[in-house]
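> kindly generate the corresponding structure for this input.
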Amino acid sequence: MTDSAIETVTIADGEPGGRLDRVLAARIPALSRSRLKALILAGQVAIAARTVRDPAAQVNSGDTVTVTLPEAEPAKPAAEEIPLDIVYEDDALIVIDKPKGLVVHPAAGHATGTLVNALIAHCGDSLSGIGGVKRPGIVHRLDKDTTGLMVVAKTDKAHRALSKQFEKKLEGPLERGYLAFVWGAPDRPRGTVDAPLDRHPHAREKRAVRAGGRDAVTHWELVERFSGEDSSKDGGKPVAALLACTLETGRTHQIRVHLAHIGHPILGDETYATGFKTRANRLTPAAREALASLGRQALHAYRLAFEHPVTGEFLEFESELPADLAALEAALKA
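As a prediction, the model looks like this:
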């Protein structure tokens, strides 16, 4: 949009009215209710040619409401030419396979070099303005050193619809699958961790299972067990395993905390597997070398499926293990 655009909503005679923000949200689905509220407060909305700044103002049968949409402001994060592995892209969204080491959003200590910076450069004018700013709409995140699939919205409408899918996982089509290499192996084929998460009481950068925290549910399934260098010394117990995890909720560090909580932290996790470093001595030399060179938690978002926010089509994507995790897997199997 190069100039301000005008959206006009007319309430037909006999049609019920209601609160201004609710009426507009129902009739202009491309804009979120929070965006519409901001436009009302900024004096960009008029009822019968009279500017109204109250989101709760009453709209009556026969009224005509006009909404002025200013040109979307340039994104504050700078555009940066950072290579991206693009799995799918259209006018509404983009799916990428995130590499390790890439922070998703600018924050303290990571003002540049993030996925958002890269997407601003890649998408350019195809970003229509999330909340009035030309920026990609982040609906979910992966930790800096977790690899795998992410979907990002390019429009307000797509951002709102995708966000709803991520908020209502049990009621919708959303599927997120992760592969995790963990210490030890569960003694049963599958299970569920239902344990609330909150900030760690002593380390703000960490999360912990705590009563009264936000609900968090992770389902896991045993894919494969791996023996150590001399399994006879350990009574035949596996030294590590590969688990496939699916999420009902999407809390920060959820899989990492939950798997550590049940005694099977993720290999290479410097935050939640600190008490398991000596376990590396049980690995074969090749597996120890592969783990030492990994430099991150062995966690990969391998599956992502959701309903397209515009077409309603069910989209499914899968990602192979990246080279470093594939090398770890091969070494554990050898």
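> can we go C-alpha only for contacts and neighbour counts from here?
OK.
> tell me the contacts of the most centrally placed residue in the chain?
By C-alpha atoms, centre = their mean, the mean C-alpha position of the chain lies nearest to residue 140, the distance being 1.6 Å. Counting by C-alpha atoms under 8 Å, 6 or more residues apart in numbering, residue 140 touches 150, 151, 152, 166, 250.
> and it, which of the three is it?
Following DSSP: H, G, I helix; E, B strand; the rest coil, residue 140 is assigned to coil.
> now show me the structure for the sequence below, then we'll compare the two:
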Amino acid sequence: MSPTDPEIISDEDDLFEHYRIVADKGQGAIRLDKYLNLHVANASRTKIQNGIEAEAVKVNGNITKASYKVKPFDVITLSLPEPPRDTEILPENIALDIIYEDDVLLLVNKPAGMVVHPAFGNWTGTLINALVYHFQSLPTGRNGEGRPGLVHRIDKDTSGLLVIAKTEFAMSFLAKQFFDHSIERTYHTLIWGEPKLERGTIIGNVGRSAKDRRVMDVFEDGSQGKHAVTHYEVIRSLRYVSLVKCNLETGRTHQIRAHMKHIGHPIFNDPTYGGDKILRGISNGSYKTMVENCFSLLPGQALHAKSLGFVHPTTREWMQFDTELPPNFQSIIEKWDSYVKYQ
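Sure, this is the predicted structure:
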């Protein structure tokens, strides 16, 4: 790789692309925006300029203007929304639970069971299909394809908040906050068992399992995967299960699900990480019936993206949003509460 070849660094969500470019020793003076247009594939001039304005581009670790003249051996880093790689997305008239909207962004409360963006096996019925129908001009990166407005994502069977960008600048500005881990993300989850500590921090690299690429493993020694930190606090202990609040310091794929399994407390009804089996209590009688009734109320893991906080792209004010647990999630907690009280 020559000094000016961009080194693509995969990010935590695979929704952004991160570059590190070193200008060669014979580089003549050229504006930063023009230099990047020459060295970053498939990035329009507008996308580059928005990235610079959103402070997602740095030279030698410093925020820099578009007019900066690139010099030999300058180290330029970028974190930009990933260029789309998917096929054309068809609009579908799917209802959206929009809890906030303005000129540059909107907040959606996604139901469990809805896939966020089209992919193999889920080409229709996704959040993105719905967004394309309801909003005609969401930023996509190029060619009107890909993941319109999508800055982050949550798993199919996880419910809760997602922020959607309505302009290219908002997309770059929000993407930088996710990359910098300055976004506040709180999840509520029901886990099997009661942790020994009512609050704590789980630190362990998260990466794909060598045995099953659909599953994420935790690597405490840091030999594989990506750095991941989850802060948790028990909200309610229900003897066999616990309602837990999780704050993400990082946002790796399946982070909470993998971390909770790692400490011996898989998420309730999580089929990927073993939580869809009775892991506490007996496996027969009325208890078994009650647990199976709870399982039947959820399409998958009991995990809800409850709150989201970030700096607004244009007002620069901190915005904080919160949602209630879905009715079926609340019903499960009530069932456990009643069972524990009368046993």
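> superposed, what's their TM-score?
After superposition, the two chains reach a TM-score (TM-score structural alignment, normalised by the length of the first structure) of 0.73; 268 aligned residues with a C-alpha RMSD of 3.0 Å.
> picking that back up, which of the contacts of residue 140 of the first structure sits closest to residue 290 of the first structure?
If you rank the contacts of residue 140 of the first structure by distance to residue 290 of the first structure using C-alpha to C-alpha, residue 150 comes first, at 25.9 Å.
> just tell me what that closest one corresponds to in the second structure.
Counting by TM-score structural alignment, residue 150 of the first structure lines up with residue 162 in the second structure.
> what's the neighbour count on that match?
Residues near residue 162 of the second structure, counting by other C-alpha atoms under 10 Å, number 21.
> mind checking how far it is from residue 241 of the second structure?
Separation of residue 162 of the second structure from residue 241 of the second structure (C-alpha to C-alpha, to the nearest Å): 27 Å.
> cool, residue 172 of the second structure as well?
Residue 172 of the second structure is 40 Å from residue 241 of the second structure, where distance means C-alpha to C-alpha.
> of these two, who's got more company?
Comparing residue 172 of the second structure with residue 241 by other C-alpha under 10 Å, the one with more neighbours is residue 172, at 27 against 24.
> identify the residue nearest that one in space, chain neighbours excluded?
residue 51 (5.4 Å; C-alpha to C-alpha, 6 or more residues apart in numbering).
> same check, this time on residue 185 of the second structure
residue 308 (4.9 Å).
> with residue 328 of the first structure instead?
residue 290 (5.2 Å).
> SS state for residue 305 of the second structure?
Secondary structure state of residue 305 of the second structure, per three-state DSSP, is strand.
> tell me which residue of the first structure matches up with it.
In the first structure, the residue paired with residue 305 of the second structure is residue 301, using TM-score structural alignment.
> what about its match, neighbour count?
The tally of other residues near residue 301 of the first structure (other C-alpha under 10 Å) stands at 25.
> give the contact list for residue 109 of the second structure.
By C-alpha under 8 Å, 6+ apart, the contact set of residue 109 of the second structure is 96, 97, 98, 99, 159, 160, 161, 162, 323.
> kindly apply the preceding question to residue 337 of the second structure instead.
Going by C-alpha under 8 Å, 6+ apart, residue 337 of the second structure touches residue 238.
> trace it over to the first structure, please.
Per TM-score structural alignment, the equivalent position to residue 337 of the second structure in the first structure is residue 333.
> map residue 207 of the first structure onto the second structure.
The equivalent of residue 207 of the first structure in the second structure is residue 216 (alignment by TM-score structural alignment).
> equivalent analysis for residue 198 of the first structure, please.
Using TM-score structural alignment, residue 198 of the first structure pairs with residue 207 in the second structure.
> where does that match fall, secondary structure wise?
Using DSSP states H and E, residue 207 of the second structure sits within strand 205-208.
> that strand against the first structure, how far on average?
Here strand 205-208 of the second structure, set against the first structure after superposition, deviates by a mean of 0.7 Å using mean C-alpha distance after the TM-score superposition for the first structure.
> summarise which helices and strands that strand is packed against.
Applying 3 or more C-alpha pairs under 8 Å, 6 or more residues apart in numbering; DSSP states H and E, we find strand 205-208 of the second structure packed against strand 216-219.
> how about a cut-off of 10 Å?
Here strand 205-208 of the second structure touches strand 216-219, helix 255-262, going by 3 or more C-alpha pairs under 10 Å, 6 or more residues apart in numbering; DSSP states H and E.
> average gap between the last one and the first structure?
Averaged over the aligned pairs, helix 255-262 of the second structure sits 0.3 Å from the first structure after superposition, using mean C-alpha distance after the TM-score superposition for the first structure.
> separation between the match of residue 198 of the first structure and residue 131 of the second structure?
From residue 207 of the second structure across to residue 131 of the second structure, the span is 30 Å (C-alpha to C-alpha).
> now do residue 41 of the second structure
For residue 41 of the second structure, the distance to residue 131 of the second structure equals 27 Å [C-alpha to C-alpha].
> how about residue 238 of the second structure?
39 Å.
> ok, back up a step: I'd say the match of residue 198 of the first structure and residue 213 touch.
Yes. Between residue 207 of the second structure and residue 213 there is a contact under C-alpha atoms under 10 Å: 9.2 Å.
> burial of the closest residue in space to residue 183 of the second structure that isn't next to it in sequence, as a residue count?
Of all residues not flanking residue 183 of the second structure in the chain, residue 310 sits nearest, at 5.1 Å (C-alpha to C-alpha, 6+ apart). Here the number of neighbours of residue 310 of the second structure (other C-alpha under 10 Å) works out to 19.
> can you pull the contacts of residue 310 of the second structure?
With contact set as C-alpha atoms under 10 Å, 6 or more residues apart in numbering, residue 310 of the second structure has these partners: 163, 174, 177-178, 182-185, 316-321.
> quick one on the thing from earlier: closest one to residue 57 of the second structure out of the contacts of residue 109 of the second structure, please.
Using C-alpha to C-alpha, residue 162 is the member of these that sits closest to residue 57 of the second structure, with 24.4 Å.
> spit out the contact partners of the closest one.
By C-alpha under 10 Å, 6+ apart, the residues touching residue 162 of the second structure are 98, 106-110, 116, 150-154, 305-308.
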